[in-house]
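K.L.:
Quick one: sequence plus predicted model below, questions after.
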Amino acid sequence: MKLNLAIILTLIRILAIPVVVVCFYSSIPNARPIAGIVFGLAAITDLLDGYVARRFGQISRFGEFLDPVADKLMVAIVLVLLVQSDPRSYVDVIAMIIIGREITVSALREWMATIGLRSNVKVSWGGKVKTTLQMFGIAFMVYQNYLFGLDMYNLGFALLLAAAGMTLWSMYVYLRAAWPSMQADH
């Protein structure tokens, strides 16, 4: 494996996770906004690593493996933090929808790859919209404080709610694409 800028950006996303967790629980002033900013910056690397990999010919098997792992780790861990810190059940339900979809679609992609049909469930525009809404929503909820008079937590919650809707829609699209293969006999 050759280390390149695209892989370094992905690794930064993984290394940002403990920083976000420590800041999230810290009692220092502005710890939650710092955690939100770190999460947001890490989320931006998700956009950059793919662009860098394609633009500069840095696509690698390791990078293709690591990128979705970094995304799922970051999102799942920080959703657990938000669920733990907000006792309202609808935050739990949204987190369950998002994490459940990630597990379902990952398993679906793995299974489709084993039967040679991985391209039938490749990332779609719906998945990209879902990811964008999700990353902004989580970052704003983690930030928690008001910014320029805006309630960042509630704005983030609204975006995360929209992301949950897109999550269900994109999962439906992936499952619909795979359904004929699921019904086929060996």
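P.N.:
Perfect, thanks for sending it.
K.L.:
CA only for contacts and neighbour counts going forward, please
P.N.:
OK.
K.L.:
just the strands in this structure please.
P.N.:
Using DSSP state E, the strands of the chain run over 146-147, 150-151.
K.L.:
Would you pull up how far stretch 42-53 lies from the middle of the chain?
P.N.:
Here stretch 42-53 is found 12 Å from its chain centre; the criterion is CA atoms, centre = their mean, to the nearest Å.
K.L.:
Comparison target below:
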Amino acid sequence: MNLTVPTWLTLLRILMIPVLVLVFYLPYAWTNFASAAIFGLAAITDWLDGWVARRYQMHSAFGAFLDPVADKLMVAVALFLIVQGHPTPWMAFWAAVIVGREIAVSALREWMAEIGQRAKVRVAMIGKVKTTAQMVALLCLLYSVSPNTPAADIWMGVPVFHMGDWMLAIAALLTLISGAQYLMAAWPSLREEEKAARQKIKKS
């Protein structure tokens, strides 16, 4: 298997996940900065591997599979850490909505790919806006809720925690909307497959 530069960047993003968990729990005053910085670096590699793949035509099947896996793992782990650092019902609810939607949409895309209709559930603009809001929210919250650092609600006059909290709520709402759009796009294919399955049962 030939590992391209984008694939190496994706693998690096996966390797950052245990580093993020370790740093988040270190008993030092700077861990909130470090946690946010690690997540920010992972977000940069996410953008960079896509840019390199497109710019230099370094596409691969393994990279196409691994990239969304790395993204979802990093986001899920960051959400789990944030909920542990700030265990409120609302924070847990936003996290559950985002993780649950990612699981559901991944399953939907896999099924649509099996029937040759994956193009119908391609990433839409609202999904990109959701991703941006989500990344900003996670950066702010990782900085704010580290369990072993003093309260870091304010940074240079900016209410970091409250901004992250609201951005996560917005990301969760956009997550539901984009998930509904994916389902609506896939619904005709789902109906056709269900109809074909029933006809097959009748013939048998």
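P.N.:
That came through fine. Note that the structure is predicted; figures quoted are calculated from it, not measured.
K.L.:
What value does the TM-score take for this pair?
P.N.:
Comparing the two superposed chains by TM-score structural alignment, normalised by the length of structure 1, the resulting TM-score equals 0.96, with 186 aligned residues with a CA RMSD of 1.0 Å.
K.L.:
Distance to residue 65 of structure 1 and mean neighbour count added to the strands of structure 1, as CSV?
P.N.:
Converted to CSV, the strands of structure 1 look like this (distance: least, CA to CA, whole Å; neighbours: other CA atoms under 10 Å):
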stretch, distance to residue 65 of structure 1, mean neighbour count
strand 146-147, 36, 13
strand 150-151, 36, 12
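K.L.:
can I get those in JSON lines with distance to residue 18 of structure 1?
P.N.:
Shown next, in JSON lines, are these (distance: least, CA to CA, whole Å):
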{"stretch": "strand 146-147", "distance to residue 18 of structure 1": "24"}
{"stretch": "strand 150-151", "distance to residue 18 of structure 1": "25"}
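K.L.:
what number of residues lie near residue 6 of structure 2?
P.N.:
Neighbour count of residue 6 of structure 2, defined by other CA atoms under 10 Å: 26.
K.L.:
in structure 2, which spans are helices?
P.N.:
For structure 2, helices defined by DSSP state H occupy the ranges 5-24, 31-55, 61-85, 89-114, 125-144, 160-203.
K.L.:
Okay, buried residues for the third one please.
P.N.:
The neighbour-count check on helix 61-85 of structure 2 (16 or more other CA atoms under 10 Å) flags 63, 67, 70-72, 74-83, 85 as buried.
K.L.:
Output the contacting helices and strands for it.
P.N.:
helix 5-24, helix 89-114, helix 125-144 (3 or more CA pairs under 8 Å, 6 or more residues apart in numbering; DSSP states H and E).
K.L.:
what's the closest of those helices to residue 195 of structure 2?
P.N.:
helix 89-114 (15.6 Å; CA to CA).
K.L.:
what's the average per-residue distance for that closest one once overlaid on structure 1?
P.N.:
For helix 89-114 of structure 2, the mean deviation from structure 1 after alignment is 0.4 Å (mean CA distance after the TM-score superposition for structure 1).
K.L.:
list the buried ones in that helix?
P.N.:
91-92, 94-99, 101-102, 105, 108-109, 112.
K.L.:
will you turn those residues into TSV that also has distance to residue 26 of structure 2?
P.N.:
TSV is the format used below for the buried residues of helix 89-114 of structure 2 (distance: CA to CA, whole Å):
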residue	distance to residue 26 of structure 2
91	22
92	23
94	26
95	23
96	26
97	28
98	27
99	26
101	31
102	29
105	34
108	38
109	38
112	43
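K.L.:
Pick the one among those closest to residue 198 of structure 2.
P.N.:
If you rank the buried residues of helix 89-114 of structure 2 by distance to residue 198 of structure 2 using CA to CA, residue 112 comes first, at 18.6 Å.
K.L.:
mind listing what that closest one touches?
P.N.:
By CA atoms under 8 Å, 6 or more residues apart in numbering, residue 112 of structure 2 lies in contact with 118, 121, 186.
K.L.:
Residue 7 of structure 2 too?
P.N.:
The contact partners of residue 7 of structure 2, taken as CA under 8 Å, 6+ apart, are 49, 62-63, 66-67.
K.L.:
returning to what we had before: drop anything exposed from the contacts of residue 112 of structure 2.
P.N.:
121, 186.
K.L.:
Let's have the contacts of residue 112 of structure 2 in a markdown table, adding distance to residue 25 of structure 2.
P.N.:
A markdown table is the format used below for those (distance: CA to CA, whole Å):
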| residue | distance to residue 25 of structure 2 |
| --- | --- |
| 118 | 40 |
| 121 | 38 |
| 186 | 42 |
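K.L.:
Could you single out the nearest of the contacts of residue 112 of structure 2 to residue 26 of structure 2?
P.N.:
Among these, residue 121 lies closest to residue 26 of structure 2 (CA to CA), at 40.7 Å.
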